[in-house]
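S.K.: how would this look folded up:
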Amino acid sequence: MKKSIMALTASLLLGGIASAQKVDFEEYNLDNGLHVILHNDDAAPVVVTSVMYHVGSKDETADRTGFAHFFEHLLFEGTKNIKRGEWFKIVTSNGGVNNANTTDDRTYYYEVFPSNNLELGLWMESERMLHPVINQIGVDTQNEVVKEEKRTSFDNRPYGNIVTVVKENMFKKHPYRWSTIGSMKDLDAATLEEFQAFHKKFYTPNNAVLVVAGQIDIAQTKEWIQKYFGAIPKGETLKKESYTEEPITQTIKATYKDPNIQIPMLVASYRIPSMKTRDARVLDLISSYLSDGKSSKLYKKIVDEKKMALQIGAVGFNQEDYGMYIVYGLPMGTVTTSDLLKEMDEEIVKLQTDLISEKDYQKLQNIFDNQFVNSNSNVEGVAENLAKYYMLYGDINLINNEIDLYHSITREEIRDVAKKYLNPNQRLILDYIPATEKVQN
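M.R.: Below you'll find the predicted structure:
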């Protein structure tokens, strides 16, 4: 009976997934090039106002890294009509929350307000775009904030510099080779005029998408958008540089000494194609199969069964131009990182040689169905996905149909893509080991 109930529950869950609610939206352009996406959702009396700018750390120069992330902080300093230090007070006093985040490819700002404060959210984001105050006081203040973030999240955090070291070894030409937080030396050397020029170049309506999602009146929302954003001047037409990395044909070996750790870590990283490609989506399934959670092949074998590691996991970086699939492991006792690598490679060879079982294939489909539904389960997730699919993928309809692409991937493709990208001569092997000397901040 228990087994039957579980089977029934599973079928009901899958039935719900199959009929996941479609995300309806409307999109249009203002005369200044700002792309607008509107999504009405009456489920709750809240509204998200968000702006995604097509600028990330890859748009910096090698001697001025960290600018995009710096602006994530700097553009909360204040505007012509919002006094310094008042931004967060206005948001919280009106029942809202707000935040921002930066990647290699884009920067995203958003507010979540009660729906009766939609006009306030639109005004604040228009102020951020048109009237930010970029002065030396703000630059100096945020410089210290970013330095503290770097110390806390990277330099003084155990294993905190893994991604930074992987990127600088995996990329030779592409700006992905530096970290999003950048170099404090570069930020210290930058002049106020350089910060102002960076803002003028990238934080323009024609390099942005505005998403308004939640309980909204479409006609009224359009009026307010025209009122607050329509008069913002169009920026220069950007010509994005493209960078082509040569294929990795020999194993890259690197060592990094971390003064904050006592256990060495194995790190193996593979360069993968743009997240917009079919192969990248196949690799998403492969990553989940091998290393996503305690039921994955690597965890079950190396941690649970053989007791060789304290932890096995993976970090996937799906990005606009190239991605990375990073597998890591912490050896236990007398086990070495080389021992872990050998076990890991055995599982990859199995994947490259044999088709995964039909049961494992269906499990992957169920996992991705669940992730797809969850990603659109609240208005905040819908808003960010609408912006992301428009700006980075060039296909906003993926918010509703990307799961169909995953469903169309076959077991044969999983085997063939593993053979194409996950070979020993196509990766970085990083020995991430303890050090006795402290990092100089």
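S.K.: Could you use CA atoms for every contact and neighbour count after this?
M.R.: Will do.
S.K.: Give me the next element, helix or strand, following whichever strand or helix holds Leu340.
M.R.: Using DSSP states H and E, Leu340 sits in helix 337-353. Moving toward the C-terminus from helix 337-353, the next helix or strand (DSSP H and E) is helix 358-375.
S.K.: Go through that following helix and flag the buried ones.
M.R.: Tyr361, Leu364, Gln365, Asn366, Phe368, Asp369, Phe372, Val373 (16 or more other Cα atoms under 10 Å).
S.K.: quick one, what contacts the first one?
M.R.: For Tyr361, the contacting residues are Arg411, by Cα atoms under 8 Å, 6 or more residues apart in numbering.
S.K.: mind redoing it with 6 Å?
M.R.: For Tyr361, no contacting residues are found, by Cα atoms under 6 Å, 6 or more residues apart in numbering.
S.K.: one more to line up against the first:
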Amino acid sequence: MKQKLVTAFALLFIAGLTGAQEVAYEEYDLDNGLHVILHKDNTAPVVSTAVMYHVGGKDRTEGRTGFAHFFEHLLFEGTKNIERGKWFEIVSSNGGTNNANTTNDRTFYYEVFPSNNLKLALWMESERMLHPVINQNGVDTQNEVIKEEKRSRYDNSPYGKILFTVSENLFKKHPYKDPNIGYMKDLDAASLDEFIAYKEKYYVPNNAALVVAGDIDTEQTKKWISEYFAAVPKGADVVKDYPLEDPITKEIKAKTYDANIQIPATIIGYRTPGFKNRDAYVLNMLSTYLSDGPTSKLYKKMVDDQKEALQVGAINLGQEDYSMYLVFALPVGQTTLGQLNTSIEEEIEKVRTSLISENDYKKLQNKFENKFVNSNSNVEGIANSLATNYILYGDTSLINKEIEIYRSITREEIMEVANTYLKPNQRVVIDYLPEEKPAN
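M.R.: I've put the predicted structure just below:
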């Protein structure tokens, strides 16, 4: 009886935690098309203000790659009312932090301030949207900043070109074939007028979502949002029409060389559906099953048991139009890349042809429950989730119900999805090799 009571109390406690994780929010549109999402949480005197624009690396024309990432930097240069170089100083001197990041599909700017500085945060983001200063001086400065970023993060970083190599082999038509950071020759060749036109096309209120999450007075926040953002002119509707890829029906083999490594790697890539597709959720679970933690199938087999790999991992790299399912491994000693590929395929074949065990399935469900809870554990994470769910998924309510998708995935579905997308004739196999240095 005592054990039953303990179990009952434990279940009630867990149920209480699950209920507490539901995120309450309010959303509405301004007349100019800006979508506003508000989440009130007065437990700590902190507020996160974020703007996500539906523009990323794929939004470009041929010969003009990298513009979205360029603007991630350029829109910190200054505005009509914020002196050049003062953005970060204003934020830090008022007790805040801020940053931005760009993917192939969206650009995200955010600040975290003590809640008594919410008005300042809203004003700054409205300045970024309404009054950015885009001149040749700023363009030239950020061009050099991005070149240095490319050198340090990609050109001179071990295994820094892996994603570039996978993308250019998985995609032949879609803009995902090109790196998010772009090609430096494209940025060098671009005129100031082209940068201004890009801003006017994509960085408009009707292509963005504003999220305010944290310790707020809702009615006051709405008044400030109206005061600062309502006057921003609406832009033309953004139309996106990207070419479809032909199916991969025969294994593609490729090699690339990296002067920054001594240990080769194998990378196996599959083109998979965009992250809104239900199958993408299944593939997320499958990557966790194969490589999340020391008890996962690939790690236990290749690192612990057979001792043929230093490292092995699998990930479904989600993107809006097409995702990339990647499996990578580093060999031990005399193990060849071919041997690694054979071991990887053996494990994937098992998932294609038989159900995972009930015990493994329960472990997967527990891991995704934990991820769901942790993703909404602070106002920064909540702001990111709300913006992402609206801009990229078209469904803000996913912040509370996405876990139901994972809960509904069956073992049979995991096998079916693996058999649909992860066959040997649908993959790219890349030998990622140390660059041989010429003899003296």
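S.K.: about what we covered before: what's the mean distance for the helix holding Leu340 of structure 1 versus structure 2?
M.R.: When structure 2 is superposed, helix 337-353 of structure 1 averages 0.8 Å from its matched positions, counting by mean Cα distance after the TM-score superposition for structure 1.
S.K.: burial count for the nearest residue to Lys307 of structure 1 once chain neighbours are set aside?
M.R.: Distance criterion Cα to Cα, 6 or more residues apart in numbering; nearest residue to Lys307 of structure 1, sequence neighbours excluded, is Met332 at 7.5 Å. Met332 of structure 1: 17 surrounding residues under other Cα atoms under 10 Å.
S.K.: With Ser296 of structure 1 as the reference, measure out to the most centrally placed residue in structure 1.
M.R.: Centre of structure 1 computed as the mean C-alpha position; nearest residue by Cα atoms, centre = their mean is Thr103, 6.0 Å away. For Thr103 of structure 1, the distance to Ser296 of structure 1 (Cα to Cα, to the nearest Å) stands at 28 Å.
S.K.: do Thr221 of structure 1 as well
M.R.: 46 Å.
S.K.: Look at the closest residue to Asp24 of structure 1 other than its chain neighbours and give its secondary structure.
M.R.: The spatially closest residue to Asp24 of structure 1, leaving aside those adjacent along the chain, is His39, at 6.3 Å (Cα to Cα, 6+ apart). Classification of His39 of structure 1 using DSSP: H, G, I helix; E, B strand; the rest coil returns strand.
S.K.: Phe25 is in contact with His39 of structure 1, correct?
M.R.: Yes - the pair His39 of structure 1 / Phe25 is scored as a contact, 4.6 Å apart, by Cα atoms under 6 Å.
S.K.: between these two, who's got more neighbours?
M.R.: His39 (24 against 16).
S.K.: Would you agree Met324 of structure 2 falls within a strand?
M.R.: Yes - Met324 of structure 2 forms part of a strand when assessed by three-state DSSP.
S.K.: Enumerate every residue touching it.
M.R.: By Cα under 6 Å, 6+ apart, the contact set of Met324 of structure 2 is Tyr270, Arg271, Thr272, Asn316, Leu317.
S.K.: Let's see that with 10 Å instead.
M.R.: Applying Cα atoms under 10 Å, 6 or more residues apart in numbering to Met324 of structure 2 gives the contacts 163, 166-167, 170, 268-274, 280, 315-318.
S.K.: Would you tell me what helix or strand the nearest residue to Trp224 of structure 1 once chain neighbours are set aside is located in?
M.R.: Nearest non-adjacent residue to Trp224 of structure 1, counting by Cα to Cα, 6+ apart: Glu119, 6.6 Å away. Counting by DSSP H and E, the element that carries Glu119 of structure 1 is helix 118-130.
S.K.: Average offset of the helix or strand encompassing Lys185 of structure 1 relative to structure 2?
M.R.: Assigned by DSSP H and E, Lys185 of structure 1 belongs to helix 184-189. Taking mean Cα distance after the TM-score superposition for structure 1, the mean distance separating helix 184-189 of structure 1 from the aligned residues in structure 2 is 0.7 Å.
S.K.: Quick one: name whatever helix or strand follows that helix.
M.R.: Proceeding N to C from helix 184-189 of structure 1, the next assigned helix or strand is helix 192-202, under DSSP H and E.
S.K.: coming back round to it: which residues does the residue nearest to the centre of structure 1 contact?
M.R.: Neighbouring residues of Thr103 of structure 1 by Cα under 10 Å, 6+ apart: Val55, Gly56, Ser57, Lys58, Ala68, His69, Ser179, Thr180, Ile181, Gln319.
S.K.: From Asp354 of structure 1, how far off is it?
M.R.: Separation of Thr103 of structure 1 from Asp354 of structure 1 (Cα to Cα): 36 Å.
S.K.: Ok, Asn81 of structure 1 next?
M.R.: In terms of Cα to Cα, Asn81 of structure 1 sits 63 Å off from Asp354 of structure 1.
S.K.: thinking again about what came up before, now intersect the contacts of Met324 of structure 2 with the strands, please.
M.R.: Of the contacts of Met324 of structure 2, the ones assigned to strands by DSSP state E are Ile268, Gly269, Tyr270, Arg271, Thr272, Pro273, Ile315, Asn316, Leu317.
S.K.: Counting neighbours, what do you get for the aligned residue in structure 1 for Ile162 of structure 2?
M.R.: Counting by TM-score structural alignment, Ile162 of structure 2 lines up with Ile162 in structure 1. Neighbour count of Ile162 of structure 1, defined by other Cα under 10 Å: 18.
S.K.: cool, and the one 4 residues further on?
M.R.: Summarising burial for Val166 of structure 1: neighbours were counted as other Cα under 10 Å, giving 24.
S.K.: Make sure it is actually in contact with Leu428.
M.R.: Yes - the criterion here is Cα atoms under 10 Å, and Val166 of structure 1 meets it with Leu428 at 7.6 Å.
S.K.: can you list residues touching both of those two?
M.R.: Listed as contacting both Val166 of structure 1 and Leu428 by Cα under 10 Å, 6+ apart are Ala254, Val267, Ala268, Ser269, Tyr270, Ile326.
S.K.: Not counting its neighbours along the chain, what's nearest the second one?
M.R.: It stands for Val267 of structure 1. Going by Cα to Cα, 6+ apart, Val267 of structure 1 has Tyr328 as its nearest residue, at 4.5 Å.
S.K.: swap in the first one?
M.R.: Computed as Cα to Cα, 6+ apart, the closest residue to Ala254 of structure 1 that is not its neighbour in sequence is Leu430, at 4.8 Å.
S.K.: The last one too?
M.R.: Residue nearest to Ile326 of structure 1 in three dimensions, not counting chain neighbours: Ser269, with 4.3 Å by Cα to Cα, 6+ apart.
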